[in-house]
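Student: Based on what follows, work out the 3D shape:
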Amino acid sequence: MADRLSLHSALFDADRIALNNLAKIERSFEPGSFIIREGDHPTELLVLTSGLCIIHKISTDGYRQIVSIKLSEDIININNIYLDISDYNVQSLTRCTVVAVPKNEMRSLATQRVALGTALIRASLIEASIYREWILNNGRRDARTRIGHLLCELAVRLDVSGTASGQAYDLPMSQEQLGDAVSITPVHVNRSLKSLVHDGLIEQSGRRIVFPDWNRLKDEAGFNERYLHGRQRS
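Tutor: Sure, this is the predicted structure:
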């Protein structure tokens, strides 16, 4: 958590020590397991330490909309520091490990330690920025562009080196799950991926996604990583 927060906010050694001294419980989840269900009253703040999980909502007629993808080191339910009820589901995509800390203790730390409180607020605002981009992506871009944009976002967020150069990665999502993230059918996902491969914008081998022309893909997908606010601590 400290490492992830430090990408965007300056933390003191004392902040890191305070975080490390929190009571912690580690839990593991198999693929497809529910980590949080809508309507739950979480008493813990959850940090994803390995694996990937999704945040989604279910419509009254049973359709799933994935609204966020959480990666290792992400705080899964940062809103529950101050909100008592979960209004979404959290489900594991891969085998996940989660570290849980008492949210009341985290709330107290955020109040007592200004730098840490600021870091948590900034992390929440960045999460909101990503949600705004997803609304634009799903509301105003065509199917192929939506898929390209999502692949670009994951490339940047998974790039631990911070170069944002389009390094290859393994994408553990089915075409149905990709469709639920960008509001298109699996058929349209398949066509979009094939179109991107045909035009030399991506290469796909199983789960492996490779970007032979990263800059051209970004242009075609209308992708600008500004909304991710990467590694800015001003």
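
Student: only C-alpha atoms for contact and neighbour calcs from this point on.
Tutor: Will do.

Student: Would you check how far apart Phe223 and Arg216 are?
Tutor: 10 Å (Cα to Cα, to the nearest Å).

Student: I meant to write Leu136 there.
Tutor: 20 Å.

Student: Asn80: neighbouring residues, count only.
Tutor: Applying other Cα atoms under 10 Å, we find 19 other residues in the vicinity of Asn80.

Student: So it, which state does it fall into?
Tutor: Assigned by DSSP: H, G, I helix; E, B strand; the rest coil, the conformation of Asn80 is helix.

Student: wait, it sits on Leu45?
Tutor: Yes: at 6.9 Å, Asn80 counts as touching Leu45 under the criterion of Cα atoms under 8 Å.

Student: Before we compare anything, build this one as well:
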Amino acid sequence: MFDRDKAPPGMGVFLAKLLSHSLLSTEDQAAIAALPHRTRHLEPNDYILREGERSDICPVLRSGFAYRQKTTPDGGREIVAIKIPGDPLDFQSMYLRIVDHNLQALTAVELTVIMISDFERLVQARPAIARAVMVDILIEASIGRKWLLNNGRRNALARLAHLLCELHFRLDDTHLGGLDVRKMPLTQEQLADVLGLTPVHVNRTLKALERSGSIVREGRGIRIADLDALIAVADFSDLYLHRDQS
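Tutor: Presented below is the predicted three-dimensional model:
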């Protein structure tokens, strides 16, 4: 019986992510763990992939946080996804060869880098792994739709509370303990680029959540003090995360 906790460094958290939404046999898990890979270390703001590149790799985030961003010609930026440990960062390059966004390290990160060609062969040979890949892509699309709704139709307090709830549950699903981040990976400027707000508005909103008792701030750190209260502020439902898939 394959023990994913004994998988090569960098593959265990990747398997945990896939198993959070898909059923994989011990043979499938062992095949993923056996994929050739290398480790890459990057500093905050380093580029992992650049828009317009032709990608031949599928990096997996082993530790740290990363983000996808789109920019306007005049330098405006929108952060369109936050990636957490275990997340595959470019499954889409198995199907779309040109990268259509920038992918950057948010914190110092450690990547497990797998060649797309190796993963393609595995997907072609093992239907359950192919399904897990598609489920992961579809859940990411579902999260993107929720972000569009939040930024278009919710007030600032609900937007921020919703993001914190989402990060808590996504981290919890990969057994990383939910959101108890002593050094919040997102600056107020970056939160503004996620939420479609100004940094000043983000600061006011953080203070409002802190006054309500939902969160505690410790320097740049944020700890959820009352998850139920935060869920109520956000009107949060985890349906879009499809946490019951497996």
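
Student: Please state their TM-score.
Tutor: The TM-score (TM-score structural alignment, normalised by the length of the first structure) is 0.94; 232 aligned residues with a Cα RMSD of 1.7 Å.

Student: picking that back up, compare Phe223 and Arg216 of the first structure (neighbour count), which wins?
Tutor: Neighbours per residue (other Cα under 10 Å) separate Phe223 of the first structure from Arg216, with Phe223 holding more: 21 against 13.

Student: Which residue in the second structure aligns with that one?
Tutor: Aligned against the second structure by TM-score structural alignment, Phe223 of the first structure finds its counterpart in Phe236.

Student: Strands of the second structure, start to end?
Tutor: 38-42, 47-49, 57-63, 66-71, 77-83, 102-105, 109-115, 180-181, 215-218, 221-224 (DSSP state E).

Student: quick check: the first one aligns to which part of the first structure?
Tutor: With TM-score structural alignment applied, strand 38-42 of the second structure matches the range 25-29 in the first structure.

Student: and what of the fifth one?
Tutor: Strand 77-83 of the second structure corresponds to residues 64-70 in the first structure, going by TM-score structural alignment.

Student: mean deviation (superposed) between that stretch and the second structure, please.
Tutor: By mean Cα distance after the TM-score superposition for the first structure, the fitted stretch 64-70 of the first structure averages 0.3 Å away from its aligned residues in the second structure.

Student: how distant is that stretch from the center of its chain?
Tutor: Using Cα atoms, centre = their mean, to the nearest Å, the mean C-alpha position of stretch 64-70 of the first structure is found 8 Å from that of the whole chain.

Student: ditto for stretch 13-23 of the first structure
Tutor: 24 Å.

Student: same check, this time on stretch 184-203 of the second structure
Tutor: 17 Å.

Student: end-to-end on it?
Tutor: 14 Å.

Student: can you list contacts of it?
Tutor: Stretch 184-203 of the second structure is contacted by residues 65, 77-81, 106-107, 151, 156, 159-160, 220-222 when judged by Cα atoms under 8 Å, 6 or more residues apart in numbering.

Student: buried stuff in it?
Tutor: Neighbour counts using 16 or more other Cα atoms under 10 Å place 184-186, 188, 190-197, 199, 202 of stretch 184-203 of the second structure among the buried residues.

Student: Same check on stretch 219-237 of the second structure?
Tutor: Going by 16+ other Cα under 10 Å, stretch 219-237 of the second structure has these buried residues: Ile222, Arg223, Ile224, Leu227, Ala229, Leu230, Ile231, Val233, Ala234, Phe236.

Student: List the contacts of whatever residue of the first structure lines up with the first one.
Tutor: Taking TM-score structural alignment, Ile222 of the second structure has Ile209 as its aligned residue in the first structure. The neighbourhood of Ile209 of the first structure, defined by Cα under 8 Å, 6+ apart, consists of Ala168, Tyr169, Asp170, Leu171, Ile202, Glu203.

Student: Throw the residues you listed into JSON lines and include distance to Leu11 of the first structure, thanks.
Tutor: Formatted as JSON lines, the contacts of Ile209 of the first structure follow (distance: Cα to Cα, whole Å):
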{"residue": "Ala168", "distance to Leu11 of the first structure": "31"}
{"residue": "Tyr169", "distance to Leu11 of the first structure": "30"}
{"residue": "Asp170", "distance to Leu11 of the first structure": "32"}
{"residue": "Leu171", "distance to Leu11 of the first structure": "32"}
{"residue": "Ile202", "distance to Leu11 of the first structure": "38"}
{"residue": "Glu203", "distance to Leu11 of the first structure": "39"}
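
Student: tell me which of the residues you listed is nearest to Leu193 of the first structure?
Tutor: Ile202 (8.2 Å; Cα to Cα).

Student: Skip the chain neighbours and tell me the closest residue to the closest one.
Tutor: Counting by Cα to Cα, 6 or more residues apart in numbering, the nearest residue to Ile202 of the first structure once its immediate chain neighbours are dropped is Phe211, at 4.7 Å.

Student: and the gap between that neighbour and His56 of the first structure?
Tutor: On the measure of Cα to Cα, Phe211 of the first structure and His56 of the first structure end up 28 Å apart.

Student: in the second structure, which spans are helices?
Tutor: Applying DSSP state H to the second structure gives helices spanning 12-19, 26-33, 116-125, 127-153, 156-173, 188-195, 199-211, 227-234.

Student: Ok, which of those helices comes nearest Tyr47 of the second structure?
Tutor: Per Cα to Cα, nearest to Tyr47 of the second structure of these: helix 188-195, 15.8 Å.

Student: ok, now which ones touch His21 of the second structure?
Tutor: Ala132, Val135, Asp136, His242, Arg243, Asp244, Gln245, Ser246.

Student: Skipping adjacent residues, who's closest to the fourth one in space?
Tutor: Read that as His242 of the second structure. Excluding the flanking residues, the one nearest His242 of the second structure by Cα to Cα, 6+ apart is Ile139, at 6.9 Å.
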